[in-house]
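*Asks:* Please find the sequence and the predicted model below.
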Amino acid sequence: MEDETIARLRARLAVTAERDGLLDVAYRTVDTPVGTLLLASTGQGLVRVAYDRHDEVLAALAEAVSPRILNAPDRLDSAARQLDEYFGGRRRRFELPLDLRLAKGFRRQVLSHLPEIAYGRTESYAEVARAAGSPRAVRAVGTACATNPLPVIIPCHRVIRSDGGYGAYVGGESVKKTLLLLEKA
């Protein structure tokens, strides 16, 4: 009974904070085949997806975006639904407003290109570097992928090594393999 009361109070707090413009970052978690993902959204759109260290990610968002953060899952219903559809094989492209404030400069150029890599396809780090306008910036592409604030949504898992190897991934190599197998790339 006490858990239900706390849940109702939290829900009411989230609604009131949203209504009064006091909620800068809403978050929730979703269970997926590759683990529990933290989703965070600003008024502009989805700002962060994280595989682990959720408390650290929230603390970093408090520093970089705003300390007015609240577990307010309703704001993230669409993102959670689209992720469920993706992992269920019913979605190939995400249609969500994104807040890319956590990516700057060349990293942002790389992230802007990644959604152009079609579902079920891959590109090498070198191909992405060329597409982003800096053919010699292969390592910088790797860094951009490693620091992608929106993994899965912005498909950095579709970037592989020139020799066909998977390469590193923020969620781990086994997660990258799982995502590519899901997409049959």
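*Replies:* That came through, no problem. Numbers count the residues shown, from 1 in each chain.
*Asks:* use CA for all of it now, contacts and neighbours both
*Replies:* OK.
*Asks:* And the helix or strand harbouring Leu61, how far out from the chain middle?
*Replies:* If you go by DSSP states H and E, Leu61 is part of helix 54-64. Chain-centre distance of helix 54-64: 14 Å, with C-alpha atoms, centre = their mean, to the nearest Å.
*Asks:* buried ones in that helix?
*Replies:* His54, Val57, Leu58, Leu61 (16 or more other C-alpha atoms under 10 Å).
*Asks:* before we move on, what about stretch 79-88?
*Replies:* So for stretch 79-88, counting by 16+ other C-alpha under 10 Å, buried means Ala79, Ala80, Gln82, Leu83, Asp84, Tyr86, Phe87.
*Asks:* Can you give the contact residues for it?
*Replies:* The set of residues external to stretch 79-88 that reach it, using C-alpha atoms under 8 Å, 6 or more residues apart in numbering, is Val30, Thr32, Pro33, Leu39, Leu46, Arg91, Arg92, Arg93, Phe94, Leu96, Leu182.
*Asks:* Tell me the one of the residues you listed nearest Glu116?
*Replies:* For the contacts of stretch 79-88, the residue nearest Glu116 by C-alpha to C-alpha is Arg93; the value is 9.9 Å.
*Asks:* Now that closest one: closest residue in space, sequence neighbours ignored.
*Replies:* Tyr119 (7.4 Å; C-alpha to C-alpha, 6 or more residues apart in numbering).
*Asks:* take the one below as the second:
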Amino acid sequence: MRWSVIDSPIGDLSLAVDDDGLCRLGFGPIQLGPERARDDVLTAAAEQLKAYFAGELTEFDLPLSVRGGSRFERAVWAQLQRIPYGEMQTYGDVAKAVGDPGAARAVGVACNRNPIAVIVPCHRVVGAGGKMVGFGGGIPTKRHLLELEARTTLETAWL
């Protein structure tokens, strides 16, 4: 595993890649291996995240290496990637989409275990009625990401 830490408007983000692609994006400077490394996927991820935070990128194009997780969690993570930029779904919406309408709480657990935050956009999942609940990076970070996407979506619509 190769890793690096990048600065962002929401604080340090730790990125890790394996031979198949980006396998981790976490909040804070987390040491994931013996040393930081240069890697084409790490470089691309850092560049795309910079463009995302600048409001210039609405869709990531990176090879992902999602390992682990139960079949349900992997289904949730796949569904998260289908939530359009600038939009939100409730935990219940995601539960219905993965075929288990009564599993809203389990969707919350799966979001919490999402190994590739921001890029696999668990921040786009909110509580019933749009309530801001739960997020591994904290509610202020979730709000920041949602506001960034809403602002970018509106600015793009008015061009």
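*Replies:* Sure, I can see it. Bear in mind the structure is a predicted one, so any value in this text is a computation, not a measurement.
*Asks:* Can you classify the residue nearest to Arg93 of structure 1 by secondary structure?
*Replies:* Of the three states, Tyr119 of structure 1 takes coil according to DSSP: H, G, I helix; E, B strand; the rest coil.
*Asks:* how far away is it from Ile153 of structure 1?
*Replies:* Noted for Tyr119 of structure 1: a distance of 12 Å to Ile153 of structure 1, by C-alpha to C-alpha, to the nearest Å.
*Asks:* More neighbours: the two, which one.
*Replies:* Higher neighbour count among Tyr119 of structure 1 and Ile153: Ile153, with 23 against 17, using other C-alpha atoms under 10 Å.
*Asks:* Which residue comes closest to that one once chain neighbours are left out?
*Replies:* Phe94 (6.3 Å).
*Asks:* The one you found matches what in structure 2?
*Replies:* Applying TM-score structural alignment, one finds that Phe94 of structure 1 aligns to Phe60 in structure 2.
*Asks:* Please tell me how far that match sits from Ala110 of structure 2.
*Replies:* According to C-alpha to C-alpha, Phe60 of structure 2 stands 21 Å off from Ala110 of structure 2.
*Asks:* Between the two, which is the more surrounded one?
*Replies:* Ala110 (20 against 16).
*Asks:* Please say which position in structure 1 the more buried one maps to.
*Replies:* Under TM-score structural alignment, Ala110 of structure 2 pairs with Ala144 in structure 1.
*Asks:* which residues does that match contact?
*Replies:* Contacts for Ala144 of structure 1 (C-alpha under 8 Å, 6+ apart) come out as Phe106, Arg107, Arg108, Val110, Leu111.
*Asks:* Report the separation between the last one and Glu18 of structure 1.
*Replies:* The one in question is Leu111 of structure 1. 29 Å.
*Asks:* out of the two, which sits in the busier spot?
*Replies:* Shown here are Leu111 of structure 1 and Glu18; by other C-alpha under 10 Å, Leu111 has more neighbours (26 against 18).
*Asks:* List the contacts of the host helix or strand of Ala16 of structure 2.
*Replies:* If you go by DSSP H and E, Ala16 of structure 2 is part of strand 13-18. Residues external to strand 13-18 of structure 2 that are found in contact with it (C-alpha under 8 Å, 6+ apart): 1-7, 22-32, 41-42, 65.
*Asks:* What's the PyMOL line that selects buried ones from those?
*Replies:* A single PyMOL command selects the buried members of the contacts of strand 13-18 of structure 2 (16+ other C-alpha under 10 Å):
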select buried, resi 2+3+4+5+6+22+23+24+25+26+27+28+30+32+41+42+65
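*Asks:* re earlier: and the contacts of stretch 79-88 of structure 1, which are buried?
*Replies:* Among the contacts of stretch 79-88 of structure 1, those classed as buried by neighbour count (16+ other C-alpha under 10 Å) are Val30, Leu39, Leu46, Arg93, Phe94.
*Asks:* Mind putting those residues into a markdown table with secondary structure?
*Replies:* Output for those, formatted as a markdown table (three-state DSSP):
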| residue | secondary structure |
| --- | --- |
| Val30 | strand |
| Leu39 | strand |
| Leu46 | strand |
| Arg93 | coil |
| Phe94 | coil |
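*Asks:* with those residues in mind, which one is nearest to Arg136 of structure 1?
*Replies:* Arg93 (28.9 Å).
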